[in-house]
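1. Test case, fold it:
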Amino acid sequence: MFKGLFLTGSMLGMLGDFIHEKGVHIPEVDDAVAQYGTQARISLQLWSSLLQKISTAVNDPALGLAIGQRIAPRHVGVLGYLVLSCQTLGQALLRFARYQRLVYDVNPFSVHMDEQGMELRWGIDYGKPGSLVDETSIAALFNFLHILTNQPLHPSFVSFVNPKPKNCQVYSDYFHCPVEFEDTVTRVRFPAAYLEAPLLHSDPTLLELLSQQAESLLVVLPKADAFEEKLQQIMVQCLHEGEPTLPAVAAYMALSTRTLQRRLQERGLIFQDILEDTRRELAVRYLEDKSLSLTDIALLLGYSEQSAFNRAFKRWYQQPPKVYRKAL
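-> Just a heads-up that it's a prediction; the model follows:
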């Protein structure tokens, strides 16, 4: 699941900085930082997996907020320095929206303006990556805007699509505004007065040069693969009905089994790997929903018995799902 969704490799530096400041050694994070350069693109699957590794090692129920505090311009690549060169916060947000795929090519945000201010909205076009992924990205953006202005920025409202956590107060304290959960989209609203806030390092000449560079980088980014998107959606549907098989998925996609096999091979994909990835990522999302029992989750993931789900989850995250849920 979430194949075809990417982040810039420079964001790995934020994870590396965080664990080193915590004094925690996580080989998978260190290896990823060393392997991927700042110009590389990393999959959302890898990003989510690394965040889960950190979550296992660091006991922090609001981990995404803590990681997002470590954001720095170098973690955002060309776009980081581009928005630093803008004149106002409003201009910076509009530029960020235009070039966001250079940094975070997952669920895009859209900008909505009215007389009360500006609202950034993230839909769920490509699914829900989960609380940890969403909160890390929103916190990183929030703290980056503080870097741009060097003054406290208090949104007027924040909401997330994800389930309500145990301690909501930590989120209100962090953003200094009301925070809600289980919304239809993720929202961050800023008062109108903030949009004219001047930036510290405004440079119109540099802004023009970096905008040209960003445009050239944007043009060559690969477009989302419609086949993979449809495959992901159907795989989730099939899981709800039991263990998906290649012929069953092919039938849902109105393809012959042979054609589906060929298209998977053309993309270097293996059916069983996609099934495993989909289950692993959905498991975390379902565990966040406290209304679902472990038996419910096992059935939603296509397992005939909860014990099979327990074994799989322990293989993925080195702990039973019951223990993982308690830490949420």
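2. only C-alpha atoms for contact and neighbour calcs from this point on.
-> Will do.
3. Pull the number of nearby residues for the spatially closest residue to residue 136 that is not a sequence neighbour.
-> Counting by Cα to Cα, 6 or more residues apart in numbering, the nearest residue to residue 136 once its immediate chain neighbours are dropped is residue 64, at 4.0 Å. As a burial measure, residue 64 scores 21 neighbours (other Cα atoms under 10 Å).
4. hang on, residue 64 in a helix?
-> Yes: per DSSP: H, G, I helix; E, B strand; the rest coil, residue 64 lies within a helix segment.
5. May I have the residues that are in contact with it?
-> Residues near residue 64 by Cα atoms under 8 Å, 6 or more residues apart in numbering: 132-137, 139.
6. Closest one of those residues to residue 45?
-> residue 133 (10.4 Å; Cα to Cα).
7. So that closest one sits against residue 51, correct?
-> Yes: with contact defined as Cα atoms under 8 Å, residue 133 counts as touching residue 51 (7.4 Å).
8. Give the ChimeraX command for selecting the buried subset of the contacts of residue 64.
-> Buried subset of the contacts of residue 64, written as a ChimeraX selection, criterion 16 or more other Cα atoms under 10 Å:
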select :132,133,134,135,136,137,139
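9. The structure of the following sequence is requested for comparison with the preceding one:
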Amino acid sequence: MKRAAKFSLSPHCLILFKDLGLNQALLLKQAKLPADLWHSLPTSVTAAQYFDLWHAMEAQLGETLPLKLAQHLNIEAFDPAIFACLCSANLSAAMRRLSSYKPLIGPLTLHVREDQQGLLLSLDCYGYDKPLPKSLGLCELAFFTQLARLATRTQVIPKTLYVTQLPDNMTDFEDYFGTTLTLSNQVAIRFHQADTQRPFMTENAAMWSFFENDLAQRLAELDASASMTQKVKALLMELLPSGQVSAEQVAAKLAISKRTLQRKLDGESASFQSLLSALRSDLARQYLRRSSMSLQEIAFLLGFSDANTFIRAFNQWNGVPPGHFRNQNAHSADKDYSI
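-> Predicted coordinates:
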């Protein structure tokens, strides 16, 4: 997973700060940031500055910060990377997009895992050697929940919630989430399977196409030392549900020609088709082992036009039809996740 050294602060954040009732000048003073920072937007901050800013927000609002954030979350305050997620077809696709673009937003890594129990999102932070803001994990969980509710226009209730520190005002948080908080060694949230596939009312393919080239380019530039194989894999993970996974389309998003893409992959003893097939095969096995999704749904997530095309491809990759594979592996789902 890519990690960035600096993170974008856009003018949109001022809308959120205003809605939250934060003293913006005091924020900068408490976080020891330049006094004219708000006049320099858009700008970027280091991981340490990012978390110092969170501490400053927490100093003003205390444990009410996560719930106030959820209350005032609206499209006007969204970073382009987050707004692009709202354009997705459903929560599953949105969170996979967000996982790819999280390095553009802040020093947190979002892990996305789907299994028979639903969609599991977990978070790790990096680039900061001081204690993390207590409210940070709850803010992220409130954000995921509110995003799902905003996009589906449904009162989505998470299946389970995990935090590293329990808040004092537990009742307020459990009233908001509709479920209890569990103490764990990691911040995580699990959504019910039905909610992961619930259609987003905010889906907008035209708006997504407006954002995707810029976001893909920013992501590709995040780590210039990344191999072409790594860049292609990252892009394919994002593009699969759209079905736009040709070598020409991936090359365009990397701002290179198809010939250059093929040459660079050849230099790394790889080919575009082999990377695409390997990724599809791996994801297909995961979906079949860990979820109850239909073959049609899996075919869509893997970028196939129909279930029959997926079935033929899976049979070619693994020597057995996907239905047979699912029956053989019905009780072999990975047990390596502790929560």
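10. State the TM-score obtained for the two superposed chains.
-> Scored by TM-score structural alignment, normalised by the length of the first structure, the superposition of the two chains gives a TM-score of 0.56; 215 aligned residues with a Cα RMSD of 3.0 Å.
11. Point to the residue nearest the middle of the first structure.
-> The residue lying closest to the centre of the first structure (Cα atoms, centre = their mean) is residue 133, at 4.0 Å.
12. Which residue in the second structure aligns with that residue?
-> In the second structure, residue 133 of the first structure lines up with residue 136, judged by TM-score structural alignment.
13. tell me which element the nearest residue to that match once chain neighbours are set aside is part of?
-> Leaving out its chain neighbours, the residue that sits closest to residue 136 of the second structure by Cα to Cα, 6+ apart is residue 54, at 7.4 Å. Here residue 54 of the second structure, judged by DSSP states H and E, is contained in helix 47-61.
14. Please apply the same query to residue 296 of the second structure.
-> helix 295-301.
15. how close does residue 60 of the second structure get to residue 296 of the second structure?
-> The gap separating residue 60 of the second structure from residue 296 of the second structure is 49 Å, by Cα to Cα, to the nearest Å.
16. Name the residues that touch the helix holding residue 54 of the second structure?
-> With Cα under 8 Å, 6+ apart, helix 47-61 of the second structure has contacts from 5-7, 22, 27-28, 30-33, 65, 106-107, 126-128, 132-133, 135-136.
17. need the contact list for the residue mapped onto residue 70 of the first structure from the second structure.
-> Here residue 70 of the first structure is matched to residue 72 in the second structure, going by TM-score structural alignment. Applying Cα under 8 Å, 6+ apart to residue 72 of the second structure gives the contacts 16, 19-20.
18. on that earlier part again, list the buried ones in the helix holding residue 296 of the second structure?
-> 295-296, 298-301.
19. tell me which of the residues you listed is nearest to residue 279 of the second structure?
-> For those, the nearest to residue 279 of the second structure is residue 301 (11.8 Å; Cα to Cα).
20. which residue in the first structure lines up with the closest one?
-> Residue 301 of the second structure maps onto nothing in the first structure, by TM-score structural alignment.
21. show me where the stretch 101-250 of the first structure has strands.
-> Remark: strands assigned in the stretch 101-250 of the first structure by DSSP state E, counting those that start in this stretch are 104-105, 109-114, 117-122, 157-159, 179-180, 186-191.
22. And the ones you listed: which comes nearest residue 277 of the first structure?
-> strand 104-105 (19.0 Å).
23. Show residues contacting that closest one.
-> Residues from elsewhere that reach strand 104-105 of the first structure (Cα under 8 Å, 6+ apart): 5-8.
24. hang on, residue 16 of the first structure in a strand?
-> No: under three-state DSSP, residue 16 of the first structure falls outside any strand and is assigned helix.
25. That one contacts residue 28, doesn't it?
-> No: using Cα under 8 Å as the test, residue 16 of the first structure is too far from residue 28 to be in contact (10.3 Å).
26. tell me, what's touching those two both at once?
-> By Cα under 8 Å, 6+ apart, no residue touches both residue 16 of the first structure and residue 28.
27. what about these two, which has more around it?
-> In this view residue 16 of the first structure and residue 28 are compared by other Cα under 10 Å, and residue 16 has more residues nearby, 22 against 14.
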